[in-house]
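Peer 1: just a sequence and a predicted model for now, questions to come.
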Amino acid sequence: MAQPNPLTTPPPGTDTYAGKGEILHPAEQHAFPPFETHTFLAQIVWLALAFGLLYYLMSKIALPRIQGILHDRATRLSADLDEAQRMKAEADAAGAAYEKSLNEAQGKAREIAQETRNALSAEAETKRKSLEAELNQRLAASETTIRGRTEQAMGNVRTIAGETATAIVERLTGQAPDQASVERALNATAH
């Protein structure tokens, strides 16, 4: 006789699987455990106890903690948003103050530049006028000196011309001309 294969043969006293076409006796059939009617009441009781305990734990322990965390987070977010709004307002105020001070500084710089231009212009005008006055004085002094020297030179020319004319007439005629006739001749040629 052949020995049964221990890997494929179930041990004695265990339920065997119904093969194709075999029908098991109702006492041998097993339903899905939650649908078994003889354990249905116990399952309902345990379900109610587990649900009640879970509901109690959630409502008294877990949910208050979660609610506290959410409240703290909302409070922190609100505080952070308020702080950000305050900082934005400060930054806007600082920006406006900076713009105002920048405009004031630019206005003051323009005023200082205009005052400096006016002062330099007035100083340059004063220097120009003093230089013009000095130049006019020098020019007048030079013109006076030139006129004096011109008159002196012309006086010297007249004297030299008179002496030269007297020497020429004396050489040509052999006698010295009278001084009145030389003066008349010089006057006639001068005009």
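Peer 2: That came through fine. Numbers count the residues shown, from 1 in each chain.
Peer 1: all contacts plus neighbour counts: C-alpha atoms, from now on.
Peer 2: Will do.
Peer 1: so what does the helix ranked longest in the chain touch, helix or strand wise?
Peer 2: The residue-count maximum for a helix in the chain (DSSP state H) belongs to helix 63-173. When contacts are defined as 3 or more C-alpha pairs under 8 Å, 6 or more residues apart in numbering; DSSP states H and E, helix 63-173 packs onto helix 179-190.
Peer 1: alright, now check it against this:
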Amino acid sequence: MAESHATGTTTHTEVPHGKPEFPPFNKDTFASQLVSFAIAFALLYVIVSRFALPRVGGVIKTREGTIEKDLAEAQAFRDESDLALKAYETELAAARTRAQAIGSETRDTLAAQSDAERKAVELSLSAKLAEAEKTISDMRTKAMGNVKAIAADATSAIVQQLSGTAPDAQLIDRAVDASLKGGRDAA
């Protein structure tokens, strides 16, 4: 290929035969690359540890604090809702008990009123029945008295019609009494 010669210096522009080496694997520059890598790593470590990690750590702490706060708040709400549920269940049980007591009291009151009214009606009916029986007895007695008089008059009229003479009033009364009583005490 071509060689160029300058005054006092020789420049080599010729490419060696074969493939060129990848620069990081070049043995001649390997030591300087390690030093550059160590410096870059140290510089990157300082930047990350002094600037990036504190920010990330702050964000993580903030997120942890927010999460813990949210969890504590959620637990507080849960505890509050549990207390409200227990209070609701207690009130519901108390209301059921009161409702049962009111129902029982009302049932007992109505039963007592009904019993009192029934007794009053029974007493009234008993009084009316006794009065009706007395009235019936009085009417029967009066009717029997009228029957006796009518029977005595009819018997007297029949005997007079058949015999032509007026019968004795006492004898007719005894015969009518015996007939009404079911006996045979006739003369």
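Peer 2: Here it is on my side, so go on. Just so it is clear, the model here is predicted, and its values are computed rather than measured.
Peer 1: what does the longest helix of the first structure correspond to over in the second structure?
Peer 2: Aligned by TM-score structural alignment, helix 63-173 of the first structure falls on residues 53-163 of the second structure.
Peer 1: and if you look at stretch 40-50 of the first structure?
Peer 2: Aligning stretch 40-50 of the first structure against the second structure (TM-score structural alignment) gives residues 30-40.
Peer 1: what about the matching stretch, how far off from the first structure?
Peer 2: Comparison of stretch 30-40 of the second structure with the first structure after fitting gives an average deviation of 2.2 Å (mean C-alpha distance after the TM-score superposition for the first structure).
Peer 1: chain center to that stretch, what's the gap?
Peer 2: In terms of C-alpha atoms, centre = their mean, to the nearest Å, the centre of stretch 30-40 of the second structure is set 80 Å apart from its chain centre.
Peer 1: in it, what's buried?
Peer 2: For stretch 30-40 of the second structure, the buried set under the neighbour-count rule, 16 or more other C-alpha atoms under 10 Å, is empty.
Peer 1: so A31 of the first structure: helix, strand or coil?
Peer 2: Secondary structure, DSSP: H, G, I helix; E, B strand; the rest coil: A31 of the first structure is coil.
Peer 1: SS state for A176 of the first structure?
Peer 2: coil.
Peer 1: number of residues surrounding it?
Peer 2: Neighbours of A176 of the first structure under the rule other C-alpha atoms under 10 Å: 14.
Peer 1: rewinding a little: what's the mean distance for the longest helix of the first structure versus the second structure?
Peer 2: Averaged out, helix 63-173 of the first structure is 0.8 Å away (mean C-alpha distance after the TM-score superposition for the first structure).
Peer 1: center of the second structure, which residue is that?
Peer 2: In the second structure, the C-alpha nearest the mean C-alpha coordinate belongs to L92, at 7.6 Å (C-alpha atoms, centre = their mean).
Peer 1: hmm, back to that, can you check what angle separates the longest helix of the first structure from helix 179-190?
Peer 2: 140 degrees (axes from the mean of the first three to the mean of the last three C-alpha atoms, to 10 degrees).
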